[in-house]
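Enquirer: Sequence first, then the predicted structure:
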Amino acid sequence: MTQQETPKTKNNDRIKLPFVFDTAKMIAECDILKLEQFEYYSVIPLRSPAHIVDPSLPFPPPADDYADGSWTDWLDTPQLQKSPYLMSVIDYFRKNTEVTLVRLLRLAPDSMIKEHTDPTLALEIEKSVIRLTIPILNNDKVTFYLNDTPVPMQPGECWYLRLSDPHKVTNLGETERINLTLDIVPNAWVRKMIADSQVSIE
């Protein structure tokens, strides 16, 4: 990970955080983990609910609110345990806050994710987690739209996106797109990191 200067953003629906991760190392580990075949959209879990990682553990009791991740314990998956660099990326955040769901998200060539919202994934939502996105593999025909405007995410960068707002993804290229996403608890450290990274453009 290396530090970058504070980026600029028009509003707080997208904030580029001031560091970048090693895409070559992430791609190498993704290649090892790859599914044999995939169509459209697929997921490789790196942190999941404990009872999914270890089926011998009891299913957690029903919760009134699943938004903040406290409804279950979370464990690293076998896929993460054999991916030392991806583990170091996650460790950077979990030494400062709780990390819940972590996944590699893959979008096939010539595919799209239709516009939708994730109602609980926003800093403004009380008792919720937020999602950080780190692009790993991209092409110049991949576009992530948030509130109908593209987010210029580049491989290795780390972004906070307010996903309670409408968003969609198009991959019109000939290669797959892979993102690493981390759901984290927005404690004081996280809020300061995001606030310090935000510079408004009037």
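Expert: Arrived safely. Residues are numbered from 1 along each chain as shown.
Enquirer: going forward, measure contacts and count neighbours with C-alpha atoms only.
Expert: Will do.
Enquirer: what kind of secondary structure is Leu182 in?
Expert: Here Leu182 is recorded as strand under DSSP: H, G, I helix; E, B strand; the rest coil.
Enquirer: which ones are touching it?
Expert: By Cα atoms under 8 Å, 6 or more residues apart in numbering, the contact set of Leu182 is 90, 99-103, 131-133.
Enquirer: ok, 7 Å please
Expert: Leu182 makes contacts with 99, 101-103, 131-133, as judged by Cα atoms under 7 Å, 6 or more residues apart in numbering.
Enquirer: second one coming, line it up with the first:
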Amino acid sequence: MKLKTSFIQLPLLFDAQRLLAEINALDASCWRDHPQKFPGNFALPLISVEGDPANDGVAGPMRPTPYLEHCPYLMQVLEKIGAVWGRSRLMKLSGHAEVKPHVDLNYYWRERVRVHVPVVTQPAVRFICGDEEVNMKAGECWLFDTWRMHRVINDAAAERIHLVADTVGSERFWNTVDRGRDPFAGSVTENWHPETFSGLASPSPPRLTYESVNFPDVMTPWELREHLLFLLDDTRPHEQLARVRQIASRFITVWQEIWAAHGDAPHAWPIYREKLDAFEQQIHRFAGELKFNSNMSFIEGMNGLIFIGALGDRRQPTATQGMRRAS
């Protein structure tokens, strides 16, 4: 999600040692290689499609994996943050490993923020987003702008482990975000202090809310328009930009026409597909040199948000679609 600042620290502080104790109680076999096999990157699935730890997808009902159910304090942490939870994992970065520079262009992350709670970390772990850099300390709670170029560098010999949870948020969540701090705002945050949450002595785990709907079968014309305007407004000036805007504007009217006649009825999907494929061909013809302000390819953003997100007839909902890396 695009944020107003590179980083926001939420006013919450968790017990990293208690989180680590729960993680260490899980078998080492629970950890999996990164889906794209990036060296030194590992994941332990906590919330996934249908609760299947082997499913790295981002389309489908998100449910707890068996691993999450063995982590009661971690569940309390998620409940305290307070949101509708999507795909969530523990992410491990080996010593002297990195998450290479990337922008999250996938439809899934267009409207979701990525919450980080460091569990094991060191001062030598650097999280870089745009032109700014922070060291997220153990137990803190952070958001960052996934639409900016970002990377993580672990210059230490020891590993880094973060709780990484994706969410569209909630009313309570965004109220908490409003009380967060921009670490680069200077004196504005001098008197800012996070709330310490050590956990509750509850015999039953909290009832978390998990997302059940995340990708449309057919994108509505209104959502389509919003995403296209978002992409075009973030595009650097170029001699072809006006032509691409014209093509996009006409495509919106075409999509509106089909929607008015058929809505998202499956019998109309071939009609949508024909028009979407024709639009994609035009974009490839005229927008090949366009770049976003992050220097990422305009076509890659169109692929992640529109060509994959607009119609579900050919969707292969994996974590690798429409994005370069996952931090």
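Expert: Yes, it's here. In this text the structure is predicted, and so the values were computed from the model without any measurement.
Enquirer: Can you calculate the TM-score here?
Expert: Here the TM-score for the pair of chains, by TM-score structural alignment, normalised by the length of structure 1, is 0.75; 174 aligned residues with a Cα RMSD of 2.8 Å.
Enquirer: ok so, going back, what's the farthest-apart pair in the contacts of Leu182 of structure 1?
Expert: Greatest spatial distance among those (Cα to Cα): Val99 and Thr133, at 13.2 Å.
Enquirer: what's near enough to touch the spatially most central residue of structure 1?
Expert: Geometric centre of structure 1, nearest residue: Thr181, 1.6 Å, by Cα atoms, centre = their mean. For Thr181 of structure 1, the contacting residues are 102-104, 131-134, by Cα under 7 Å, 6+ apart.
Enquirer: which one in structure 2 is aligned with it?
Expert: Counting by TM-score structural alignment, Thr181 of structure 1 corresponds to Val164 in structure 2.
Enquirer: any idea how far the spatially closest residue to its match that is not a sequence neighbour is from Ser48 of structure 2?
Expert: Leaving aside its sequence neighbours, Val164 of structure 2 sits nearest to His116 (Cα to Cα, 6 or more residues apart in numbering; 4.8 Å). Going from His116 of structure 2 to Ser48 of structure 2 by Cα to Cα, to the nearest Å gives 17 Å.
Enquirer: okay, those two: which has more neighbours?
Expert: Ser48 (26 against 23; other Cα atoms under 10 Å).
Enquirer: That one: helix or strand, and which one exactly?
Expert: If you go by DSSP states H and E, Ser48 of structure 2 is part of strand 41-49.
Enquirer: how much does that strand stray from structure 1?
Expert: Compared with structure 1 after fitting, strand 41-49 of structure 2 deviates on average by 0.5 Å (mean Cα distance after the TM-score superposition for structure 1).
Enquirer: Name the residues of that strand that are buried.
Expert: Within strand 41-49 of structure 2, the residues scored as buried using 16 or more other Cα atoms under 10 Å are 41-49.
Enquirer: Read off where that strand ends up in structure 1.
Expert: Counting by TM-score structural alignment, strand 41-49 of structure 2 sits on residues 41-49 of structure 1.
Enquirer: returning to that earlier point: turn the contacts of Leu182 of structure 1 into TSV, including distance to Ala195 of structure 1 and secondary structure.
Expert: Putting these into TSV (distance: Cα to Cα, whole Å; DSSP: H, G, I helix; E, B strand; the rest coil) gives the following:
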residue	distance to Ala195 of structure 1	secondary structure
Val99	19	strand
Leu101	23	strand
Val102	23	strand
Arg103	25	strand
Arg131	15	strand
Leu132	14	strand
Thr133	17	strand
